[in-house]
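A.B. asks: Below: sequence and its predicted model.
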Amino acid sequence: MKLAILSRNTKLYSTRRLVEAARERGHSVRVLDPLRCYMRIASDGFEMHYKGREISGYHAVIPRIGASVTRYGSAVLRQFELMDTYTPNTSDAILRARDKLRSHQLLAAESIGLPATVFGDNPDDTADLLSMLGPPPHVIKLNEGTQGAGVMLTEKLSASKGVIEALRGLYANFLVQEFVAEAKGADLRCFVVGGRVVAAMKRQAPKGDFRSNLHRGGTAKGVRASAAEQEVAVRAARVLGLGVAGVDLIRSVRGPLVLEVNASPGLEGIEEASGVDVAGEIIEHVAGQLKLGTGRRTATRR
């Protein structure tokens, strides 16, 4: 298999592990910076160059596209798709997952459990908007934030209104959610590959914080997700069209609730906590799809 990995940094743990796993299995692999890929788009075909040379003939591409380059990175990935290159996470699926409002709407439409969420634009509607959600505490999230950045907890109604007013003044897009107290600052990251949970870890927020992200000082340990949690994680990834996803759940009295579905989940935390070769699972899934003939396809032209 001739494999490309879209990543801006070859030294990142996740990128290095994917390269190692691919080479250990005898595949040819190259890391491409998506911002150095440029494209020709015409009715007679699609062409892509990288650092002055044409690139073609890749059987598969694994996207590791950061949030800061979502728009351009997804365009590059779409060009690969149009050039008949398989990817476990399509450009459209990544865009769905990166937009928290859109992904929540899609998941809720399939009756997947979520914390109650409200969204509005006009300042005149703030009081009624919060009444739709219920009393504080409230969790306020930037619509496209990552790694716990742009996530705030407000414990009083006046604080919720103040934060919302400030964010609107910055023209930021955000959601407001119920705070699920029984989770006690913990969540569950289920790593889904090819329609199954291959590894899971429980993350715990540091003292004085409610965000369990490892980048925010949270701790993690490997766990076995329950059958119900695995089912929810797999369904959430499938609804968004992701073959590889990190699905974050919280345990509530209502059952597992989806906090977020990450289209480019990091491998370091999950591999260290679980002891599972997650990079290898991803490579084997991609190679298996190609072997079955389900990977090679002509992308739909829209």
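C.D. replies: Received, thanks. Numbering: from 1, shown residues only.

A.B. asks: From now on I want contacts and neighbour counts done on CA atoms only, so please keep to that.
C.D. replies: Will do.

A.B. asks: Give me the neighbour count for L35.
C.D. replies: 14 (other C-alpha atoms under 10 Å).

A.B. asks: Hmm, A75 and it touching each other?
C.D. replies: No - when contacts are counted by C-alpha atoms under 8 Å, L35 is not listed as touching A75 (10.3 Å).

A.B. asks: Structure two is appended below for comparative analysis:
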Amino acid sequence: MAGTPTDTTARQRAADAQVTDRAEATADGHGVRVGVLSTHNSKETKAILNAVRALGHDPVWLRDENVASRIEDGTVHRTPAVDVLVNRLLLTKSDSLLEDLELAALYEDGTPTLNATAAVTDALHKFRAGAKLAAAGLPIPDAYFGRSPQTFDAWTDHLEDAAHKQTVGTNGRQMAIVSPDEAVGPTIGGEQSFVQALLDESRDRPSDLRVYVVDGEVVAAMRRYAPDGDWRTNVALGGDVEDATDDLGAEPRRLAVEAADVLDLDVAGVDLMLDGGEWYVLEVNVTAGFKGLFEATGVSVAPYIAQLAIEQGGGRVDPDAVADLASTLDDSVPDCKPTADESNGGGDDVLGYTTRVAVSGCDGAAEAVAKSDSGARRTSVDAELAGRVGAGPLVGTTSVRSGSARGTETRPLVDLDVRVSGEWRTVTASVADRTDMTYPVLLGRDLLESYKLDISRTVEE
């Protein structure tokens, strides 16, 4: 059916905007400009950007520091302009989910996108994703969802032991096994939840399969084992992994590919489990990490994602080059990373032995002097300072070697915003009593990896 004049005008403007953006994007480049939308510093994001460069094209890291858009004379312009977009937003950890989704959608208008916003929205909500997969005939564990205590209580009429999960969440945090005789509410940590039938693979140690699918093809697969004393198989929680690519049977391979297809995902990590001789789809992850997959299989997914993006952007890639790149995981900081001075004019990528920082939480912000420690894996904050700014939410615990005695101590982990060199970053920091230490904040490698370190630099208290 032909569109109305208004519809035609709107489509023409969208097409003009696309042409304008493409022209601006390729004016100073020699290949396809592949934009990776990612406001975090994950190894996977860096690896994809480096793979684009290694394949002879132009990576563009889209972050808060460099993203902007304007509407001028009815035409939408996006900066930086790109030929194709890879959506790697960690939406399950976002504090502004709608804003981040709309940012992806803004860039998606007129630009080919890997993992389009509509598909991500469906897959992000685990119960909604399960409902779509079940409607398509894929085997899904029985599950129950309700938004009030009254409706949620009825889950015991339908399930026995179950896994209690957040509808939107990641890394298995705050999940629990629940029984019908327990009081279970419709939320976990203030977020909506659901219950899913607990499957039993009949192994001595709980495990499942993570199958990575790119463009309808299985790239690699691994078996994930739960840590000792736990039932959750998430690599982020300390589980072990082993290569399962060659042993992956036809049925789990088919299910993984079909699950990604049903949810219209170009890139997906599909979790499967065997129960009673039948395979089930547990979850489909839109920004699944692949560091653990590389450790298990020796295969990096990054060049396959880069290849798909380049081809969707109109470029060509040598398949042999992709296969060669897949044997390494280059997660070094790419040269295309925008710096803080692109947005505020005062950024510095060199940190000293001590650096003045600000920390922010739910109850406010405070300045402090932080010590840089490249030997520490994660950033740490003094308990009094964390309480004063309202750091959080609490996202778990970690075991740390005690410096004064043998053994370890357990410390809480909280999400904390830290302003370093004029740039705000979010880290998962450990909370410790640092009253006997000179500096209330210790910057670990989770922050230092983005900067150069000059221990001759110091600041006064």
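C.D. replies: Nice, thanks for sending it over. All figures in this text were calculated on a predicted structure; none of them were measured in a lab.

A.B. asks: L240 of the first structure corresponds to which position in the second structure?
C.D. replies: In the second structure, the residue matched to L240 of the first structure (TM-score structural alignment) is L263.

A.B. asks: So what's the residue count around that match?
C.D. replies: A count of nearby residues for L263 of the second structure, using other C-alpha under 10 Å, gives 23.

A.B. asks: can I assume it is in contact with T117?
C.D. replies: No - assessed by C-alpha under 8 Å, L263 of the second structure is found out of contact with T117, at 11.4 Å.

A.B. asks: so the longest strand along the second structure matches what in the first structure?
C.D. replies: If you go by DSSP state E, the second structure has its longest strand at strand 408-420. On the first structure, no counterpart of strand 408-420 of the second structure exists by TM-score structural alignment.

A.B. asks: helices or strands next to that strand in the packing?
C.D. replies: Where contact means 3 or more C-alpha pairs under 8 Å, 6 or more residues apart in numbering; DSSP states H and E, strand 408-420 of the second structure is packed against strand 354-361, strand 394-401, strand 423-432.

A.B. asks: burial of the residue nearest to H27 of the first structure when sequence neighbours are not counted, as a residue count?
C.D. replies: Take H27 of the first structure and drop its neighbours on the chain: the residue closest to it by C-alpha to C-alpha, 6 or more residues apart in numbering is M1, 5.1 Å away. The local packing of M1 of the first structure (other C-alpha under 10 Å) involves 16 other residues.

A.B. asks: quick one: M1 of the first structure from T126 of the first structure, how far?
C.D. replies: M1 of the first structure is 53 Å from T126 of the first structure, where distance means C-alpha to C-alpha, to the nearest Å.

A.B. asks: can you check S264 of the first structure too?
C.D. replies: S264 of the first structure is 33 Å from T126 of the first structure, by C-alpha to C-alpha.

A.B. asks: Report the contact partners of the residue nearest to H27 of the first structure.
C.D. replies: H27, S28, Y58, H59, A60, A287 (C-alpha atoms under 8 Å, 6 or more residues apart in numbering).

A.B. asks: among these, who's most crowded?
C.D. replies: Most crowded among these, counting by other C-alpha under 10 Å, is A60 at 25 neighbours.

A.B. asks: Surely that one is in contact with T90?
C.D. replies: No - between A60 of the first structure and T90 there is no contact under C-alpha under 8 Å: 11.3 Å.

A.B. asks: first to last residue in stretch 190-203 of the second structure, what's the distance?
C.D. replies: 34 Å.

A.B. asks: Kindly report the same for stretch 170-178 of the first structure.
C.D. replies: 23 Å.

A.B. asks: which parts of that stretch are buried?
C.D. replies: Applying a neighbour-count criterion of 16 or more other C-alpha atoms under 10 Å, one finds N173, F174, L175, V176, Q177, E178 buried in stretch 170-178 of the first structure.
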